[in-house]
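S.K.: no sequence on hand, only this structure:
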């Protein structure tokens, strides 16, 4: 399928229902993803929008259609899958009832890039050139925009995913840990009576010693909610490092390790696409952590441009404008984003020290 193996992919939920002989599956006429369900409520038409459908692991990303081999191989009912529509398609108009209820005309209902990262990548304010994106929040998604899926031994080995994008593009990306570790540390400290703001936490990390330790932020033991600092210290002890008690030091280690993970993924992206990436665009709520943004520039040795925070909402709105002819192209859409939001640029610092730490801890 060209999609990264992840436990949250829809294929496993559907297979579990079939294996358990769940009665709902036998009664199902159409399987509708959540975003498409809202479109159905608005206009009455059942469709499966391409970018969201692509993440189910039930699609052949070479064709952009449901994979008959997957459905037949797993004995799943392909009849329940709606027709796939591309983002930017006008799929109908508001039903008379909905239009009357909200007091407007029967305006068009547009299938946008309904996967949130698809809309976020649409709103990356990039100029033409060799750029990559990082959608930063609780989780991180790093990748490049390419014209067609790359499904080969390298992408399989690196656990990359080929997800659908807007305007006929593919989002070749890797799912990475994000700010989840820091969020869980903050909640743990709050439960213990230390209610620290993110600004305070970042300031504590800024003052902590650099390169005190390293963790693999993608270790599966970090995925579950709950007390995070004991798990971080268990990881440190397992890897022959010294446990940390200072809150600021813990956060700094997490941020530095996350930035180094970004470098590792970036190197693999460049290996797959066969060229160097010149600039990384970071969008999403994570850009408010300016220390992490600077660390990312340092670790990558590349220019980093951040903004907008609400890239998903911007991409959604602008694809609606594209669908009704108010915007002529994806390039024009991105120029609107560049001219509408405040962006910030970070240049690499202390490159030699970051490279030394990277080579010490990354195979």
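M.R.: Noted; the coordinates are in hand. Predicted, not measured: the structure shown is a model, and the values here were computed from it.

S.K.: only C-alpha atoms from now on, for both contacts and neighbour counts.
M.R.: Noted.

S.K.: which SS class is residue 5?
M.R.: The three-state assignment at residue 5 reads coil, by DSSP: H, G, I helix; E, B strand; the rest coil.

S.K.: how close does it sit to residue 144?
M.R.: Relative to residue 144, residue 5 is positioned 19 Å away (Cα to Cα, to the nearest Å).

S.K.: neighbour count: those two, which is higher?
M.R.: residue 144 (23 against 13; other Cα atoms under 10 Å).

S.K.: ok, the closest residue to residue 33 other than its chain neighbours - contacts?
M.R.: Nearest residue to residue 33 in three dimensions, chain neighbours excluded: residue 48, at 7.1 Å (Cα to Cα, 6 or more residues apart in numbering). Residues near residue 48 by Cα atoms under 8 Å, 6 or more residues apart in numbering: 32, 33, 36, 81, 82, 83, 84, 85.

S.K.: dropping in the other structure now:
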């Protein structure tokens, strides 16, 4: 039996199938595609129909391989679509980097109080959170006709099987879920003036939400609610121990640096550190902070390409490894929040802090990697202080785990060993949950043991 994972990132997507063979999960990637948001007069939107078409191409390829028993969808956080009373999508989902929420976070923090919002939701304050998007949505032309709002993976589930519900890991990123009750925070929603009727019932990873219907040979595939926030699936797919002493970094466009806890921490220290408490698979808490991640390098590559200079991330990482450590900037500076000319912004911060401006793309890459490692150290210190734990290892997962230079810099900077891999943690986490839903795997711990048996991790020890 095959299990299909639809994994959507902010710039690409893929469809992969997995099966359990000799106590190992064997993956086959069937379809990968790039996508990017489209700017219109009404704002920045995802290329929604293209994304849906690519998903169906991948799922049809999966069916050609054999019988697909289940599928699961994960994506980036915070973005959503609005359905009318007839179940029609009113508009493509906005991209979280749209400027429509500018200034809204500061306004609501001032009106409702930081303590009030954080104490209920435990969520990091970021300008694009769903809370701020829905608040400004009230002024849109489609809000009056909206009957339900669904996060991106839930919207895809709905379009495949007709089920309307919201999976909890992505719901927790909205800043509208009460992290203590694990339900929508109706009091907060009321204070924001958002229609309560928009909110669908909550489901958890492992629940079957329906079967595909109306899509030809895809029909009857079981649609399983997985950790629909991609980081939730990535953490589930990281072979962490049960002692909670291994930190994780989900390294991609964003670097999500975190600890796995059994209970949320929403006290003043956690709030002041702006740490997020997001729900995870098996009722775990993802105690996380966002770091800019490969976004800085991806945008830099686009910048150089626009000037006729074409490089790959792998090429620059290899060249950067031959260079000494030089300038280190704040990778989380707000100047990096929006797309654009990252090298110019890095140069500006270097000049501002009286550091030497990088003189080549490789030097910029080295600056980015050193700056990310420095950010990891600071964030991990905050996480450990707030949670009252001391880590003894770091597991880096996701595409960024293949960056040997950054892995070594992270080990050197933090002083603890770094375990790199699996690079496909998100897909593995999705398939783990799907397999558990049909009885092939008994628990998250057993699934992680199988994942550890399925991969080869590279260990980076700190250099003196």
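M.R.: Nice, thanks for sending it over. On a predicted model such as this, the values are computed, not experimentally measured, just so you know.

S.K.: quick one, helices of the stretch 301-450 of structure 2?
M.R.: Taking DSSP state H, counting those that start in this stretch as the test, the helices found in the stretch 301-450 of structure 2 are 313-320, 342-352, 361-387, 404-414, 425-437, 444-454.

S.K.: residue range for the second one in structure 1?
M.R.: Alignment note (TM-score structural alignment): helix 342-352 of structure 2 is matched to residues 228-238 of structure 1.

S.K.: next one: the last one
M.R.: Taken onto structure 1 by TM-score structural alignment, helix 444-454 of structure 2 occupies residues 330-340 there.

S.K.: to which residue of structure 1 is residue 313 of structure 2 aligned?
M.R.: Residue 313 of structure 2 maps onto residue 198 in structure 1, by TM-score structural alignment.

S.K.: what about its match, how many residues nearby?
M.R.: By other Cα under 10 Å, the residues close to residue 198 of structure 1 number 14.

S.K.: and for residue 336 of structure 1?
M.R.: By other Cα under 10 Å, the residues close to residue 336 of structure 1 number 16.

S.K.: tell me who's in contact with it.
M.R.: Counting by Cα under 8 Å, 6+ apart, residue 336 of structure 1 makes contact with nothing.

S.K.: give me that answer again for 10 Å
M.R.: 123, 125, 314, 318, 327, 330 (Cα atoms under 10 Å, 6 or more residues apart in numbering).

S.K.: which of those residues has the most neighbours?
M.R.: residue 123 (29 neighbours).

S.K.: that one touches residue 165, doesn't it?
M.R.: No. Contact criterion Cα atoms under 10 Å: residue 123 of structure 1 and residue 165 do not qualify, at 11.4 Å.

S.K.: mutual contacts of those two, please.
M.R.: Counting by Cα under 10 Å, 6+ apart, the shared contacts of residue 123 of structure 1 and residue 165 are residue 117.

S.K.: now name the helix or strand holding residue 135 of structure 1.
M.R.: Per DSSP states H and E: residue 135 of structure 1 is located in strand 131-136.

S.K.: now do the strands in the stretch 51-200 of structure 2.
M.R.: 68-74, 80-83, 148-151, 166-167, 177-178, 183-184 (DSSP state E, counting those that start in this stretch).

S.K.: if I pick the match of residue 313 of structure 2, what's in contact with it?
M.R.: 182, 183, 186, 204, 288, 289.

S.K.: what's the closest of the residues you listed to residue 107 of structure 1?
M.R.: Minimum distance to residue 107 of structure 1 across the contacts of residue 198 of structure 1 is 35.6 Å, recorded for residue 288 (Cα to Cα).
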